[in-house]
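K.L.:
got a sequence here, can you build the structure:
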Amino acid sequence: MLGVTITEFIQEKELINMTPEIDTDGIFVKHPDVNRPALQLTGFFEHFDSERIQILGHVEYEYLGQMEELSRKNIFNKLLSYKVPCIVYARGHKPDEDVLELCNYYEVPCLVSEQTTSDFMAEVIRWLKVKLAPAITIHGVLVDVFGEGVLIMGESGIGKSEAALELIKRGHRLVSDDVVEIRKVSDATLIGTAPDITRHFIELRGIGIIDVKALFGVESVKDTQQIDMVIKLEDWDNERMYDRLGLEENYTEFLGNKIVCYTLPIRPGRNLAVICEAASVNHRQKKMGYNAAQELYNRVQANINKNENPIDRLK
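P.N.:
As a prediction, this is how the structure comes out:
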């Protein structure tokens, strides 16, 4: 991925482009942070992050207004020579004509935002971190079940889409079927989305492609969802011992982030949708501090201690 184009940045943040002559489709932002070039305006360019979007707030604007015209030109000439992605004036401040001439000369877009500097910076950083986050594509189905992002995985044809369809009929929301794009937006958060081509579609073997949004309404779909747990479907194996208590959590890893993972064996008669609902509610309950398996274990231990012979305790 090359990054985010300045054209997309302008459209997303509804910015005013003061240099329309510059082709913004070929300029990319590759760094998720921004920079306020306060020190650079004084002439200090050591450790200058030239790959970041440069934002001029009210303080920088007032400082530039007190500078002599020649000094202002010289400092902007040096700043723009680093080929920064763009310069954004916050609070609706407008750049001087000499600044626009230099921006056009170096082909650095000059933009204006009506937002306050702090709010604009926070929104841009949040947006860029999502857009530029490390990403992978996996085979699976992502569904929002009671607010928990459930990623259903398994071999092709095992019943992932059918389970998702039943969950949708029970009032839950589809995020993506068959292909899930996962982005790591932080060390603790993975966000799943659907590719534009397959968004809102489900493939059912024997029937074909169905449009979930058209059939079940807009309340049955969702564009993005944090991935909270993974359910792996596999054929039932009589020789394998499956976990029946759940005292220990199993995890799977995506992009360095660990996600709780449950393995569900498939056999005729098992209602996958109900199991997924129960797993989601149970996972939320664990996050709130209650573990049913641990509670059962504590009751068993308490019962053993209660029925233990007092003389045996003294030994």
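
K.L.:
only C-alpha atoms from now on, for both contacts and neighbour counts.
P.N.:
Fine.

K.L.:
shouldn't residue 19 be in contact with residue 112?
P.N.:
No: with contact defined as C-alpha atoms under 8 Å, residue 19 and residue 112 do not form a contacting pair (10.3 Å).

K.L.:
these two: which has the busier surroundings?
P.N.:
Remark: of residue 19 and residue 112, residue 112 carries more neighbours, 22 against 17, as counted by other C-alpha atoms under 10 Å.

K.L.:
here's the other one to compare against:
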Amino acid sequence: MAKVTVKDILKNFKMELVSGEEGINRQITTSDLSRPGIELAGFYDHYPAERVQLLGRTELSFFHKFLSPQERKERMEKLCTEITPAIIVTRNQEVPEELIRASERVGVPVLRSPMKTTKISSLLTNYLEGKLAPTISIHGVLVDVYGVGVLITGKSGVGKSETALELVKRGHRLVADDCVEIRQEDYDTLVGNAPELIEHLLEIRGLGIINVMTLFGAGSVRSHKRISLCIHLENWDANKQYDRIGLEEEKMKIFDTELPKLTIPVQPGRNLAVIIEVAAMNYRLKRMGVNAAQLFTEKLYSSITQRPDDED
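P.N.:
Now for the predicted structure:
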């Protein structure tokens, strides 16, 4: 899991640091945010201090109109704890003096943003969910084929990189070769990218390392792509029965997400790039409700069970 600090938030969202510079490197451990309205009213029993706190117009209006000077001081001191990563004041509102003093005492960064509270809440949540998503590295190749993120796996030397090179030549886009970093951004959403060190690079045995973007242009690569389909390459085994109709659907589980998986036997003379292209198009058709294997099976069953009309 990647680390996100308050400094990253300050940089990426172009906020103003008002106070608490001492805690600028505090880590943010959750994508959940908090608007501490009920806490400002005095109820701190379930205060989520580990979250980034947002103070919008509603919270500060209540703070100024209904709290005495002593209550303001006490509430802000309780708001700033040792584990609070940051407090963000939205709409470029004036930061209360009580909050500045409390934040300086504990070292909680207070940031100010010109954006509305709901807007900054949405953007910040999406940013943190992406950065803090669980991540795993898998040996394989990730290619964008007709808009479908195809993860190609298989033993070393089976031809994954050569197949990816042929797909790039046919106009598709490389995301990662050899090592694919996969993060789960949502319950059923897996996004893959290449480690920074090998981004845009492809290793071909006998040829070496090539830079795909330099050779084929910027349109031949992508920085990241949602993974929709897994294709596993394996050497042809004459004693193994391979699926010839397509009714059986294998699954590959990564985190909590199950991906449809196809096992493609590798044999001299088989054009793997074309097979993967067709697999990607067939996946899109299935998503649209057109299943050729299912339709064939239904027609076959209907043909077998149909009885000829009784003779006169």
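
K.L.:
tm score of chain vs chain?
P.N.:
Here the TM-score for the pair of chains, by TM-score structural alignment, normalised by the length of the second structure, is 0.95; 310 aligned residues with a C-alpha RMSD of 1.6 Å.

K.L.:
distance of residue 225 of the second structure relative to residue 287 of the second structure?
P.N.:
18 Å (C-alpha to C-alpha, to the nearest Å).

K.L.:
between these two, which one's more packed in?
P.N.:
Relative neighbour count places residue 225 above the other of residue 225 of the second structure and residue 287, with 21 against 10, counting by other C-alpha under 10 Å.

K.L.:
mean deviation (superposed) between whatever helix or strand the more buried one lives in and the first structure, please.
P.N.:
Assessed by DSSP states H and E, residue 225 of the second structure sits inside strand 224-226. Once fitted to the first structure, strand 224-226 of the second structure is off its aligned match by 1.0 Å on average (mean C-alpha distance after the TM-score superposition for the first structure).

K.L.:
so after that strand, what's the next helix or strand?
P.N.:
Strand 224-226 of the second structure is succeeded, C-terminally, by strand 229-235 (DSSP H and E).

K.L.:
hang on, residue 102 of the second structure in a helix?
P.N.:
Yes: counting by DSSP: H, G, I helix; E, B strand; the rest coil, residue 102 of the second structure is found in a helix.

K.L.:
which residue packs closest to it, ignoring adjacent ones?
P.N.:
The shortest distance from residue 102 of the second structure to any non-neighbouring residue, by C-alpha to C-alpha, 6 or more residues apart in numbering, is to residue 77 (5.2 Å).

K.L.:
after the helix or strand where that neighbour lies, next one along is what?
P.N.:
Assessed by DSSP H and E, residue 77 of the second structure sits inside helix 69-79. Remark: after helix 69-79 of the second structure, the chain's next helix or strand is strand 87-89, criterion DSSP H and E.

K.L.:
which other helices and strands does that following strand contact?
P.N.:
Judged by 3 or more C-alpha pairs under 8 Å, 6 or more residues apart in numbering; DSSP states H and E, the packing partners of strand 87-89 of the second structure are strand 52-55, strand 110-112.

K.L.:
verify the contact between residue 81 of the first structure and residue 104 for me.
P.N.:
No: if you go by C-alpha under 8 Å, residue 81 of the first structure and residue 104 don't touch, sitting 11.7 Å apart.

K.L.:
okay, helices next: where are they in the first structure?
P.N.:
All helices of the first structure, identified by DSSP state H, fall at 6-13, 38-41, 58-65, 69-80, 97-106, 117-131, 160-169, 212-216, 272-287, 292-307, 310-314.

K.L.:
could I get the ones you listed as TSV with distance to residue 253 of the first structure?
P.N.:
Formatted as TSV, the helices of the first structure follow (distance: least, C-alpha to C-alpha, whole Å):
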stretch	distance to residue 253 of the first structure
helix 6-13	31
helix 38-41	41
helix 58-65	44
helix 69-80	42
helix 97-106	44
helix 117-131	19
helix 160-169	20
helix 212-216	29
helix 272-287	17
helix 292-307	24
helix 310-314	45
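
K.L.:
looking at the ones you listed, which is buried most?
P.N.:
Of those, the one with the most neighbours on average (mean count of other C-alpha atoms under 10 Å) is helix 160-169, at a mean of 20.
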